[in-house]
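S.K.: Could you work out the structure for the sequence below:
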Amino acid sequence: MLTFGENTVWTAAEDRYETMPYRRVGNSGLKLPALSLGLWHNFGDDTPLATMRATLRRAFDLGITHFDLANNYGPPAGSAELNFGRILREDFARYRQELVISTKAGWQMWPGPYGGVGGSRKYLLDSIDQSLERMGLDRVDIFYHHRPDPDTPLEETMGALHHIVRSGRASYVGISSYSADLTLAAQGIMRELGTPLLIHQPSYSMLNRWIEQPDEHADGKNLLGALTEAGMGSISFSPLAQGMLTDKYLNGVPEHSRAAAGKSLNPDWLSENTLDQIRELNAMARDRGQTLAQMAIAWVLRPQAEGQVTTALVGASSPEQITDSARAVQNLDFSDDELQRIDELVSDADINIWGAATASKHV
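M.R.: The predicted structure is shown next:
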């Protein structure tokens, strides 16, 4: 801390870049930390501002330079950007050039036919303008289309992303939850426009492996192969499978958990068979000297996936939780036997609730 008269100014840790690895995003010149912080669940008005502030400070002190938002994050929708904008002004203004700030649009945001769940030019341009106003920024580093929209021509959506970069509202653009065929089609359009897509944000975990599965509409390529062909990086969200890959559910469903609250985790997924598999994974993690959450994050970032997975996107409800998650980068190596054992224990559990639309209406 620095003190000027009665005012105390927070100062980031001097050693913040000494332990976090940074990876280049696809064929671009941008690097992201191996771990990124998502502001999905814990930065709305139902969380104390002091907790949000402490969590963001701790993340940056640990070398986490990428903060990921969306227009609808809250609750209520928009409040995460407002709260983040306040903390950015009060704590991080002098570190702005050291941060990568991203936001997204694609889900319902305001009433009426133009308020979301789409990819129209009107919605995306109105949305980025609102997000910038809420955060007090003149641009974000990355702007994503949050989900594919089969009812809007892909050319319109990509044209809007191109315009957002060319108008100075974002430095880069990306997509989220697009299938392999849609990703290749979208990148083809963007290359012709002269603003290639930088990155893809898919869900990915030991229990959610849709990005590894062949896409018949992309000549059998899976999403990882499509990203390599497209020269794009990836930021894998929900590496903990909405909390399933933690010690939280080893003994059942706690009263105040996401599953109990129906908050993006269906309790039906926590079958006794799945819980038995998670308990065995927990034993593996102990043998590696990690928590289950740390091993799950490390698995997404394993060297065998490097070049395809740039960064893992995690949430955190406290400074202690982001500290625990960051310890995952201390051991990202897996033996062939460990990887085989994980594959034997768990496979895709069909929990991709953000499933991508097909390209049938676009190509």
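
S.K.: From here on, just use CA atoms for contacts and neighbour counts.
M.R.: Fine.

S.K.: For the stretch 101-250 of the chain, just list every one of the strands.
M.R.: Along the stretch 101-250 of the chain, counting by DSSP state E, counting those that start in this stretch, strands occupy 140-145, 170-176, 199-201, 233-237.

S.K.: The structure of the following sequence is requested for comparison with the preceding one:
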Amino acid sequence: MTYIAEKSRYEDMKYFRVGKSGLKLPAVSLGLWHNFGGSDRLENGRAMIHRAFDLGITHFDLANNYGPPAGSAEETFGRVLKQDMAAYRDQMIISTKAGYYMWEGPYGDWGSRKYLISSLDQSLKRMDLEYVDIFYHHRPDPETPLEETMAALDHIVRSGKALYVGLSNYTAEQTAQASAILKELGTPCLIHQPSYSMFNRWIENGLQDVLDQEGIGSIVFSPLAGGLLTNRYLDGIPTDSRAGGPSVFLNSNSITDEKLAKVRALNEIAQSRGQSLAQMALAWVLRGGRVTSALIGASRVEQIDDNVAALSRLDFSEDELKAIESILA
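M.R.: Model (predicted):
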């Protein structure tokens, strides 16, 4: 069956300008970190990509190593794009990254010019694209000179393989240094992708100030703290949950009774706002206009609908913000 996008898809989605650039991103973007790999069901991934676009989510975020296996999320996305959505390519923002381990030998990891350019070439082949809209360096490399990594990003834009470049997981100081180099080269840094949630607030200690000063936007990953800020854990740790399994990102050891008590207290505030806990958590990271977009993951279509519904209530009263701070403290 031929896919035809929902005509009303742009009516309710909110779009925010990325730093001082001319680009806008949807307030909610879809990440393909999990559930879109070769070990997952193609039709479920296709349905989620279609639904996201129908809701006005124009930004799809990938990386070279997303899967599993590594590379397969890009292959899945490329397949869906080519078969169903090629007509909408110019209405989409597609990003990918390189910086973590991807292939064996000395050239398949970190931040050398060799690795970044080779990796992007591989990503473009997997997605059957001529260019991506945003290409990120996924993490800082302690051994490669920052000048080399940034020069590679500049070259990638000038070669037409990416329209913009960004950083991920860089500290405030590293971001300021990288931004200065990129500005001098003539390819400004568009965006930074850090982790950020109610339980992970490191970007408030300097990074957000640097982004404001440099005119760089931000798209935050794990805004739901790996699923902790959802109704999944209100009654403890389910055996079939991420924390109940072998996940290295969220496990039962990291979920204390104290943290679960905070989750339940936050849920009470969310209910008083007419929102689910996940919806309030997304609204909270977007509060104040310092975050451009919240990057969500999903394993089924209904989760995307639920997360996008958060945008109907982004405002917080002073009392609500104080109550949340008292719980988090």
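
S.K.: Quick TM-score on the pair, please.
M.R.: Once the chains are overlaid, their TM-score stands at 0.98 when taken by TM-score structural alignment, normalised by the length of the second structure; 328 aligned residues with a Cα RMSD of 0.8 Å.

S.K.: ok so, going back, save the strands of the stretch 101-250 of the first structure as JSON lines, and put in distance to residue 68 of the first structure and mean neighbour count too.
M.R.: Converted to JSON lines, the strands of the stretch 101-250 of the first structure look like this (distance: least, Cα to Cα, whole Å; neighbours: other Cα atoms under 10 Å):
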{"stretch": "strand 140-145", "distance to residue 68 of the first structure": "9", "mean neighbour count": "24"}
{"stretch": "strand 170-176", "distance to residue 68 of the first structure": "12", "mean neighbour count": "24"}
{"stretch": "strand 199-201", "distance to residue 68 of the first structure": "11", "mean neighbour count": "25"}
{"stretch": "strand 233-237", "distance to residue 68 of the first structure": "10", "mean neighbour count": "26"}
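
S.K.: Quick check: which of those strands is nearest to residue 28 of the first structure?
M.R.: With Cα to Cα as the measure, strand 233-237 is the member of the strands of the stretch 101-250 of the first structure nearest residue 28 of the first structure (8.6 Å).

S.K.: rewinding a little: residue 83 of the first structure is nearest to which of the strands of the stretch 101-250 of the first structure?
M.R.: Here strand 140-145 is closest among the strands of the stretch 101-250 of the first structure (Cα to Cα), at 15.8 Å.

S.K.: For stretch 121-138 of the second structure, grab the matching residue range in the first structure.
M.R.: Aligned by TM-score structural alignment, stretch 121-138 of the second structure falls on residues 129-146 of the first structure.

S.K.: From residue 203 of the first structure, how far off is residue 264 of the first structure?
M.R.: Computed with Cα to Cα, to the nearest Å, the distance linking residue 264 of the first structure and residue 203 of the first structure is 13 Å.

S.K.: And for residue 142 of the first structure?
M.R.: When residue 142 of the first structure is compared with residue 203 of the first structure (using Cα to Cα), they lie 18 Å apart.

S.K.: now the helices: where do they sit in the second structure?
M.R.: Using DSSP state H, the helices of the second structure run over 42-54, 72-80, 113-127, 146-158, 172-185, 207-214, 257-272, 277-285, 301-308, 318-328.

S.K.: tell me, how many neighbours does the counterpart of residue 250 of the first structure in the second structure end up with?
M.R.: Residue 250 of the first structure maps onto residue 234 in the second structure when the alignment is built from TM-score structural alignment. Residues near residue 234 of the second structure, counting by other Cα atoms under 10 Å, number 18.

S.K.: who's in contact with the most centrally placed residue in the second structure?
M.R.: Of all residues in the second structure, the one closest to the mean position by Cα atoms, centre = their mean is residue 295, 3.6 Å from it. By Cα atoms under 8 Å, 6 or more residues apart in numbering, the contact list for residue 295 of the second structure reads 28, 29, 30, 31, 219, 220, 221, 222, 223.

S.K.: count of neighbours near the first one?
M.R.: Using other Cα under 10 Å, residue 28 of the second structure has 30 neighbouring residues.

S.K.: quick one: what's aligned to it in the first structure?
M.R.: Counting by TM-score structural alignment, residue 28 of the second structure lines up with residue 35 in the first structure.

S.K.: Which residue is the nearest non-sequential neighbour of residue 59 of the first structure?
M.R.: Closest residue to residue 59 of the first structure in three dimensions, ignoring its sequence neighbours and counting by Cα to Cα, 6 or more residues apart in numbering: residue 322, at 6.4 Å.

S.K.: Hmm, the match of residue 28 of the second structure is touching residue 309, no?
M.R.: No - between residue 35 of the first structure and residue 309 no contact is recorded; they are 10.9 Å apart, counting by Cα atoms under 8 Å.

S.K.: Find me the equivalent region of stretch 37-44 of the second structure in the first structure.
M.R.: Aligned by TM-score structural alignment, stretch 37-44 of the second structure corresponds to residues 44-51 of the first structure.

S.K.: should've said stretch 311-318 of the second structure
M.R.: With TM-score structural alignment as the criterion, stretch 311-318 of the second structure aligns to 329-336.

S.K.: Ok, stretch 163-177 of the second structure next?
M.R.: Under TM-score structural alignment, the match for stretch 163-177 of the second structure is residues 171-185.

S.K.: coming back round to it: list the buried residues for the match of stretch 37-44 of the second structure?
M.R.: By 16 or more other Cα atoms under 10 Å, the buried positions in stretch 44-51 of the first structure come out as 44, 45, 49.

S.K.: Turn these into CSV, columns for distance to residue 162 of the first structure.
M.R.: Putting these into CSV (distance: Cα to Cα, whole Å) gives the following:
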residue, distance to residue 162 of the first structure
44, 30
45, 33
49, 35
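
S.K.: List just the nearest of those residues to residue 118 of the first structure.
M.R.: Closest to residue 118 of the first structure, out of all of the buried residues of stretch 44-51 of the first structure and judged by Cα to Cα, is residue 44, at 23.1 Å.

S.K.: Contacts only, for the closest one.
M.R.: The contact partners of residue 44 of the first structure, by Cα under 8 Å, 6+ apart, come to 73, 74, 75, 76, 77, 79, 80, 83.

S.K.: Could you do residue 176 of the second structure as well?
M.R.: Neighbouring residues of residue 176 of the second structure by Cα under 8 Å, 6+ apart: 210, 214.

S.K.: do that again at 10 Å, thanks
M.R.: Going by Cα atoms under 10 Å, 6 or more residues apart in numbering, residue 176 of the second structure touches 170, 207, 210, 211, 213, 214.

S.K.: Quick check: the aligned residue in the first structure for residue 328 of the second structure vs residue 258 of the first structure, distance?
M.R.: The alignment partner of residue 328 of the second structure in the first structure, by TM-score structural alignment, is residue 346. Distance of residue 346 of the first structure to residue 258 of the first structure, given as Cα to Cα: 22 Å.

S.K.: Much appreciated, bye for now.
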